[in-house]
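Novice: how would this look folded up:
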Amino acid sequence: MTENRAATWRKRRRAEQPMVPEAKFESYYGKPVLNAPVWHSPDIPGYLFLGGLAGASSVLGAGAQATGRPTMAAISKAGAFGAVSLSLAALIRDLGRPKRFLNMLRVLKVTSPMSVGSWLLAGYAPLAGVAAFSAVTGKFRLIGTAATAGTTVLGPAVAAYTAALVSDTAVPAWHDGHREMPYVFVGSGATAAGGLALLAAPAAESGPARTFAVLGAAVENGAFRLMQRRLGMVAEPYRTGKGGKYVRAGEILSAAGVAGALLTRRDGVLRRLSGAALVAASAALRWGIFHAGMDSANDPKYTVVPQRQRADGQKS
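Specialist: So this is what the prediction gives:
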């Protein structure tokens, strides 16, 4: 009798359903767990894209000058100055007033990517302007060479620091990708700089631009795919929603641009089309990263699930 009662109790226990419903990834009053950055499009994604284009173009322009390609050097340096000027304008527009940018220059805080980036831009932009003026007009060549050397040193940092800027936030799709994000941003900047030179430079001088763009695209796409694989479910916003659409567009444009750059060395129209595609691919990726990050900040599951997984891993 006792054994029958015990068996019956076990059956009932197995048949019991949990009284607490499955947890949903919600927060009080439907609010996100995180406060998303108060950044807006197109200002901030444009700022991210143009900074990468500027920094990489300075490096390409210095290489063109050193190898006797004056037209490509002038185009790259002018592109760098134009891009950093527009990048600053986009940043100031998002800040709301120029005084806020100047206030960031009152102190240098090495632990703040925004503070370091502001000082980088403040030092880089005048040098880029001098280098571009000298290359385009042919005047003040000694000063222009010194300015070019300065932009060559600061250019890589200008192209990369925005990766640290977004990764230093609590936004899951950005912060969790901090290992690969600098390679993605630098590669994307090189893709855009090489594409700009292919778009505007003469065919006889465009060889290094082609190599620069193809290598940049390889680094960008390789690092981005590695980042998505490592992030797991946190990478979902890079494949869905508005961010996913931009990322897919960037992948298509990048593939078309690389194919065109490798296969069309003499055809001016196709070479320029491939250059335009590479520039557009770099821009699309930055817009995709921006929107994916904002989506991940607004959806509680991208914050809650990784935290639970880390906690379970520590317990085990």
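
Novice: Please make it C-alpha for all contacts and neighbour counts, starting now.
Specialist: Fine.

Novice: nearest residue to Val184 other than its sequence neighbours?
Specialist: Of all residues beyond its chain neighbours, the one nearest Val184 is Glu220 (4.4 Å), with distances taken as C-alpha to C-alpha, 6 or more residues apart in numbering.

Novice: I'd assumed Met181 was in contact with the one you found.
Specialist: No. Applying C-alpha atoms under 8 Å, one finds Glu220 not in contact with Met181, separated by 9.1 Å.

Novice: So what's the residue count around the residue nearest to Val184?
Specialist: Number of residues near Glu220 (other C-alpha atoms under 10 Å) recorded here: 26.

Novice: and it, how far is that from Gly150?
Specialist: Distance, Glu220 to Gly150, by C-alpha to C-alpha, to the nearest Å: 25 Å.

Novice: On the three-state scheme, the most centrally placed residue in the chain is what?
Specialist: Nearest to the geometric centre of the chain sits Phe185, at 4.2 Å (C-alpha atoms, centre = their mean). Classification of Phe185 by DSSP: H, G, I helix; E, B strand; the rest coil places it in helix.

Novice: And the helices in the stretch 51-200 of the chain?
Specialist: Per DSSP state H, counting those that start in this stretch, the stretch 51-200 of the chain carries helices over the ranges 70-95, 98-103, 113-137, 141-167, 172-175, 181-200.

Novice: Near the nearest residue to Ser134 once chain neighbours are set aside, how many other residues are there?
Specialist: In space, and not counting its chain neighbours, Ser134 is closest to Gly144: 5.1 Å by C-alpha to C-alpha, 6+ apart. Applying other C-alpha under 10 Å, we find 21 other residues in the vicinity of Gly144.

Novice: Kindly report the same for Gln307.
Specialist: With other C-alpha under 10 Å as criterion, Gln307 counts 12.

Novice: circling back: got a list of what the residue nearest to Ser134 touches?
Specialist: Residues in contact with Gly144 (C-alpha atoms under 8 Å, 6 or more residues apart in numbering) are Val130, Ala131, Ala132, Phe133, Ser134, Ala135.

Novice: His175 now?
Specialist: For His175, the contacting residues are Val166, Ser167, Asp168, Thr169, by C-alpha under 8 Å, 6+ apart.

Novice: Need the residues you listed in a markdown table (columns: neighbour count and distance to Ala56).
Specialist: Shown next, in a markdown table, are the contacts of His175 (neighbours: other C-alpha atoms under 10 Å; distance: C-alpha to C-alpha, whole Å):
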| residue | neighbour count | distance to Ala56 |
| --- | --- | --- |
| Val166 | 23 | 19 |
| Ser167 | 23 | 20 |
| Asp168 | 17 | 22 |
| Thr169 | 15 | 24 |
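
Novice: Second input sequence below; structure requested for side-by-side comparison:
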Amino acid sequence: MKRPQEYPSSYYGRPIINAPTWKELDVAGYLFLGGLAGASSILAAGASVTGRPAVERRSGACATTAITLSLVALVHDLGRPKRFLHMLRVAKPSSPMSVGVWLLSAYAPLAIAATASDVTGVARPLGRASGLGAAGLGAGVCTYTAALIANTAVPAWHDGHRELPFLFAGSAASAAGGFALMTAPLAQTGPARRLAVAGAVAELASERLMERRLGMVAETLHTGKAGRRLKAAKALAAGGAIVAGTLGGRSRTAAVVGGAALVAGSALTRFGIFAAGMTSAEDPRYTVEPQRARKAAREAATAGVRAD
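Specialist: As a prediction, the model looks like this:
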């Protein structure tokens, strides 16, 4: 008789959990572009208030372009535009998907209106109000996708639910700041440079904390396609932050190089996290072993209480 494996590979040849059927380019791109859009709107609003018109215009245009492409990617993954519209038939606060759809439906028109007003010069007071409104929703746009993927059974995402919002927020901030460094004059990029560096630090620190708390599931962050992407993302985030923080205020070349590294690092972070989640869903060990560990911890705690 064949001895059972310690970690069963499947049940009658089927995975223990069903991995999401999401398309990598669509969904990982959607995660990155949404974060870039939300953080860019916040940066554009700050630039508007502090008199930095070049940063305001370029960050606003970035937000509009990014959210448009993000929505295209989302609808493409859904298969039919009607599926997106059908989700607007109800509002379910307990569902990250429902909250996200309504958030995007409110944010995207505001971001587009702000950019259109800035480019055309028409209805500037309304455009400025739209920009401030988009900035107000920007933080949610940056981070709700973390709640969206953490609200699944995928071990690498679900078990990292505490750190993922901070990781996504930091990644979005570094990308938005990096884009502004690449495109705006040096004299106006001081706040963008500080945002980029702070975002990169938050991204790296949050990812490190998540790795420690994931336990053995953290293997998915270091191996295979996800490992290669996240290793490159860390190098780009750290290198970009150093270059932007030390030389980005004096050298146009350094600002462009540092900014590009931060944007690329942010994108690789989202694609790496996506790949890690898919790997953890496909390998039953990452579902079974953490469950056994939690069960053993509960039993030990119960036994300790009874002994007392």
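
Novice: tm score of chain vs chain?
Specialist: In this superposition the chains share a TM-score of 0.94, using TM-score structural alignment, normalised by the length of the second structure; 298 aligned residues with a C-alpha RMSD of 1.2 Å.

Novice: The residue nearest to Ser134 of the first structure pairs with which position in the second structure?
Specialist: In the second structure, Gly144 of the first structure lines up with Gly127, judged by TM-score structural alignment.

Novice: Just confirm Val110 of the first structure contacts Val116, I think it does.
Specialist: Yes. Judged on C-alpha under 8 Å, Val110 of the first structure makes contact with Val116 at a distance of 6.0 Å.

Novice: which one of those two has more residues nearby?
Specialist: Neighbour tally, Val110 of the first structure and Val116, criterion other C-alpha under 10 Å: the higher count belongs to Val116, 21 against 10.

Novice: The more buried one matches what in the second structure?
Specialist: Under the alignment (TM-score structural alignment), Val116 of the first structure pairs with Val99 of the second structure.

Novice: wait, that match sits on Pro93?
Specialist: Yes. If you go by C-alpha under 8 Å, Val99 of the second structure and Pro93 touch, sitting 5.9 Å apart.

Novice: ok now do Gly288 of the first structure, which residues does it touch?
Specialist: Contact analysis of Gly288 of the first structure by C-alpha under 8 Å, 6+ apart lists Tyr238, Lys242, Gly243, Gly244, Lys245, Tyr246, Val247.

Novice: of the contacts of His175 of the first structure, closest to Pro32 of the first structure?
Specialist: Nearest to Pro32 of the first structure out of the contacts of His175 of the first structure is Thr169 (C-alpha to C-alpha; 15.4 Å).

Novice: Skipping adjacent residues, who's closest to that closest one in space?
Specialist: Sequence neighbours aside, His175 is the residue nearest to Thr169 of the first structure in space, at 6.0 Å (criterion: C-alpha to C-alpha, 6+ apart).

Novice: got it, and Gly189 of the first structure?
Specialist: For Gly189 of the first structure, the spatially nearest residue (C-alpha to C-alpha, 6+ apart) is Gly52, at 4.2 Å.

Novice: thought the one you found was touching Ala159?
Specialist: Yes. Proximity of Gly52 of the first structure to Ala159 meets the contact threshold set by C-alpha under 8 Å, at 4.0 Å.

Novice: Those two: which has the busier surroundings?
Specialist: Neighbours were counted for Gly52 of the first structure and for Ala159 using other C-alpha under 10 Å; Gly52 has more, 36 against 28.

Novice: what do we get in the second structure for that one?
Specialist: Aligned counterpart of Gly52 of the first structure in the second structure: Gly35 (TM-score structural alignment).

Novice: Report the contact partners of that match.
Specialist: Val141, Cys142, Thr143, Phe168, Ala169, Ser171, Ala172, Ala173.

Novice: Quick check: next helix or strand after whichever helix in the first structure runs longest?
Specialist: Ranked by residue count and defined by DSSP state H, the top helix of the first structure is helix 268-298. The helix or strand immediately downstream of helix 268-298 of the first structure is helix 301-315, counting by DSSP states H and E.

Novice: after superposition, how close is that following helix to the second structure?
Specialist: Here the mean offset of helix 301-315 of the first structure against the second structure after fitting is 0.8 Å, by mean C-alpha distance after the TM-score superposition for the first structure.

Novice: so that helix corresponds to what in the second structure?
Specialist: With TM-score structural alignment applied, helix 301-315 of the first structure matches the range 285-299 in the second structure.

Novice: Same question for stretch 26-36 of the first structure.
Specialist: Counting by TM-score structural alignment, stretch 26-36 of the first structure falls onto residues 9-19 of the second structure.

Novice: Check what contacts that stretch and list those residues.
Specialist: Residues outside stretch 9-19 of the second structure that contact it (C-alpha under 8 Å, 6+ apart): Ala153, Val154, Met278, Ala281, Glu282, Asp283, Pro284, Arg285, Thr287.

Novice: Identify the residues contacting Arg271 of the first structure.
Specialist: Going by C-alpha under 8 Å, 6+ apart, Arg271 of the first structure touches Leu198, Leu199, Gly260, Ala261, Thr264, Arg265.

Novice: now for it: what does it line up with in the second structure?
Specialist: Per TM-score structural alignment, Arg271 of the first structure is aligned with Ala255.

Novice: same question, Pro237 of the first structure
Specialist: With TM-score structural alignment defining the correspondence, Pro237 of the first structure maps onto Thr220 in the second structure.

Novice: Tell me if its match really is in a helix.
Specialist: Yes. Counting by three-state DSSP, Thr220 of the second structure is part of a helix.

Novice: which residues touch it?
Specialist: For Thr220 of the second structure, the contact set (C-alpha under 8 Å, 6+ apart) comprises Ala156, Ala226, Gly227, Ala276, Gly277, Thr279, Ser280.

Novice: No further queries at this time; thank you.
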